[in-house]
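**Q** I'll drop the sequence and a predicted model, then ask my questions.
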Amino acid sequence: MQTPSSAPTESDTTANQILDVAEAHIQRRGYNAVSYGDLADELDLTTAAIHYHFPSKADLGQALVRRYRQGSLQKRAAFDEQHAALRERLLAYVDLFSGIMEDGGLCLCGILAADAETLPNEVRQEVQQFFAEQEDWLTTIIGAGTTSGAGLQGCTSPRDVARVLLAAVEGAMLTTPHRDPETYADTLRRLVDSIVT
């Protein structure tokens, strides 16, 4: 395992490049529409080179979601450090997903969840863990940041509010006309304004 002070090896760099390209392809086309041949063509590698790093597509998918989960954890921790108020944390969270749309993609785990029935079990479990982590974090910050109830009509607990917000964050990516990031962010900002009372 690489230590923070050690430089990445050529193998580490290649594996990360494969993950970068795989993530971009899956975010635009879905898990089942992406092959090792697609990745090899873009990276000017052989499919055997990709299999060296990720023997099966399940291995690739699992590594990809683990990395995505870790990145999300780091970003949420930064929101907690940078913003004391609930509203600012939630707006930063919305902006995170809006940024994915600006880059032309959708949430990796949202895309994978749509393919859940055809995903390898280990990938499906990683995706479920991603959503559980999002919901737990939202529940914690909403619970700490609202003083009178859950802050959203019809919701009786911070977890209820977290589930509504997470569903909106993911679902609005698919339903926003032309997948316009501005419209997406505006819609979710209205929801945030309803939550923060």
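**A** Thanks, I have the structure now.

**Q** rest of the way, CA atoms for contacts and neighbours
**A** OK.

**Q** what residue lies at the spatial centre of this structure?
**A** Compute the mean C-alpha point of the chain, and by Cα atoms, centre = their mean the closest residue is Cys107, 4.8 Å away.

**Q** that one contacts Arg29, correct?
**A** No: using Cα atoms under 8 Å, Cys107 is not in contact with Arg29; the gap is 11.6 Å.

**Q** list the contacts of Leu106.
**A** Neighbouring residues of Leu106 by Cα atoms under 8 Å, 6 or more residues apart in numbering: Gln27, Arg28, Phe97, Ile100, Met173.

**Q** try it again with 7 Å
**A** Contact analysis of Leu106 by Cα atoms under 7 Å, 6 or more residues apart in numbering lists Gln27, Arg28, Ile100, Met173.

**Q** tally of neighbours for the third one?
**A** Each residue near Ile100 was counted by other Cα atoms under 10 Å, and the total is 16.

**Q** go on, the second one?
**A** Counted with other Cα under 10 Å, residues neighbouring Arg28 total 17.

**Q** for the residue lying farthest from the centre of the chain, which three-state class applies?
**A** Distance from the centre of the chain peaks at Ser148, with 30.1 Å (Cα atoms, centre = their mean). When classified by DSSP: H, G, I helix; E, B strand; the rest coil, Ser148 comes out as coil.

**Q** how far away is it from Ser194?
**A** 13 Å (Cα to Cα, to the nearest Å).

**Q** same deal with Arg159?
**A** 15 Å.

**Q** do Gln153 as well
**A** 8 Å.

**Q** where exactly do the helices run in the protein?
**A** 10-29, 36-43, 47-53, 57-82, 86-102, 108-114, 121-145, 158-175, 181-195 (DSSP state H).

**Q** give me the more crowded residue out of Arg159 and Ser194.
**A** Arg159 (19 against 12).

**Q** I'd say the more buried one and Ile141 touch.
**A** No: in this structure, Arg159 is not within contact of Ile141 by Cα atoms under 7 Å, at 10.1 Å.

**Q** below is an additional structure, to be compared with the one above:
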Amino acid sequence: MSRRPRGETRRAIVDSAQRLMQRRGFHGFSYHHVAEILGVRTAAIHYHFPTKADLGVAVIRRFREDFRWWWRQQLGRDAGAAERLEAYFALDGHYAQDDRVCPLGVVGVERAGLPVPVCREAAALLEEVTGFLQETLEAGRREGTMTIPGDATAVARQVLAATQGGLQLARLAGDDAYRSVLDGLRQTLGMADVEAPTRMVG
């Protein structure tokens, strides 16, 4: 295998670790698995990430950066709150179709055995995702396109819990199970008439 530039190698390591983590969990893969995928020695991975905690933080930080970029894209679109929420549903739906779970689901299950820096990074991601949901729900209430039964923060957590649970369920019952969870959320939020994306994209 030809040598990659240093920055490209680092990105490739994070890419591979990200997919492994979403499918197997943090403790379900090792540097050997990453090295095997990339065709490099484990020493090359240790060079960029001396400990697995360092790699875990890099993976979650990547999710945070990607989510913030995605959020900005949603705010820049000429779309209502309900459409933005549908885009979020589709974002997680991409994981369901690819037999992966959200990184928040991974950390939630394995939290007791995870390095503190990884948990800290995941907590920041959780705050950002919850913030997006809260703002979107409040906007939907103002626009009259959603029925928000109570405090928007509490409902945002309910939506997050439902989608996270739907992703776990999809691993056992297929991505149709995730879609059924979304149908229930749409009914609860008064979004039954909003047109869902024809395909789920990440």
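**A** Perfect, I can see it now. Because the structure is predicted, anything quoted here is derived from the model rather than measured.

**Q** residue in structure 1 matching His27 of structure 2?
**A** Alignment note: His27 of structure 2 maps to Asn32 in structure 1; criterion TM-score structural alignment.

**Q** give the closest residue to its match in space, chain neighbours not counted.
**A** Asp115 (7.6 Å; Cα to Cα, 6 or more residues apart in numbering).

**Q** which one in structure 2 is aligned with that neighbour?
**A** Asp115 of structure 1 maps onto Glu110 in structure 2, by TM-score structural alignment.

**Q** likewise for Asp59 of structure 1?
**A** Using TM-score structural alignment, Asp59 of structure 1 pairs with Asp54 in structure 2.

**Q** what's the burial count for its match?
**A** Counted with other Cα under 10 Å, Asp54 of structure 2 comes out at 15.

**Q** now do the contacts for it.
**A** Asp54 of structure 2 neighbours (Cα under 7 Å, 6+ apart): none.

**Q** distance of the alignment partner in structure 1 of Asp98 of structure 2 from Thr14 of structure 1?
**A** Aligned by TM-score structural alignment, Asp98 of structure 2 pairs with Asp103 of structure 1. Between Asp103 of structure 1 and Thr14 of structure 1 the computed distance is 22 Å (Cα to Cα).

**Q** kindly report the same for Phe130 of structure 1.
**A** Taking Cα to Cα as the measure, Phe130 of structure 1 falls 25 Å from Thr14 of structure 1.

**Q** comparing those two, which residue is more hemmed in?
**A** Shown here are Phe130 of structure 1 and Thr14; by other Cα under 10 Å, Phe130 has more neighbours (20 against 17).

**Q** ok, the more buried one - contacts?
**A** Arg69.

**Q** now do Thr136 of structure 2
**A** Counting by Cα under 7 Å, 6+ apart, Thr136 of structure 2 touches Ala81, Leu85.

**Q** show me what it aligns to in structure 1.
**A** Per TM-score structural alignment, Thr136 of structure 2 is aligned with Ile141.

**Q** what about the nearest residue in space to Ala53 of structure 2 that is not next to it in sequence, how many neighbours?
**A** Distances taken as Cα to Cα, 6+ apart place Pro115 nearest to Ala53 of structure 2, at 6.0 Å, with adjacent residues excluded. Pro115 of structure 2: 14 surrounding residues under other Cα under 10 Å.

**Q** from what I can see Pro115 of structure 2 touches Leu55, true?
**A** No: if you go by Cα under 7 Å, Pro115 of structure 2 and Leu55 don't touch, sitting 10.9 Å apart.

**Q** list the residues that contact Val57 of structure 2.
**A** Neighbour list for Val57 of structure 2: Pro117, Val118, Glu121 [criterion: Cα under 7 Å, 6+ apart].

**Q** make it 10 Å
**A** Val14, Phe49, Phe63, Pro115, Val116, Pro117, Val118, Cys119, Arg120, Glu121, Ala122 (Cα atoms under 10 Å, 6 or more residues apart in numbering).

**Q** in contact with Arg141 of structure 2, which residues are there?
**A** Contacts of Arg141 of structure 2 by Cα under 10 Å, 6+ apart are Ala81, Ala82, Glu135, Thr147, Ile148, Pro149, Ala152, Leu189.

**Q** just the buried residues from those, in PyMOL please.
**A** To isolate the buried members of the contacts of Arg141 of structure 2 in PyMOL, using 16 or more other Cα atoms under 10 Å:
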select buried, resi 81+82+147+148+152+189
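
**Q** got the contacts of Arg141 of structure 2 as TSV, with distance to Gly174 of structure 2 columns?
**A** What follows is the contacts of Arg141 of structure 2, written out as TSV (distance: Cα to Cα, whole Å):
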residue	distance to Gly174 of structure 2
Ala81	28
Ala82	25
Glu135	30
Thr147	29
Ile148	29
Pro149	30
Ala152	30
Leu189	24
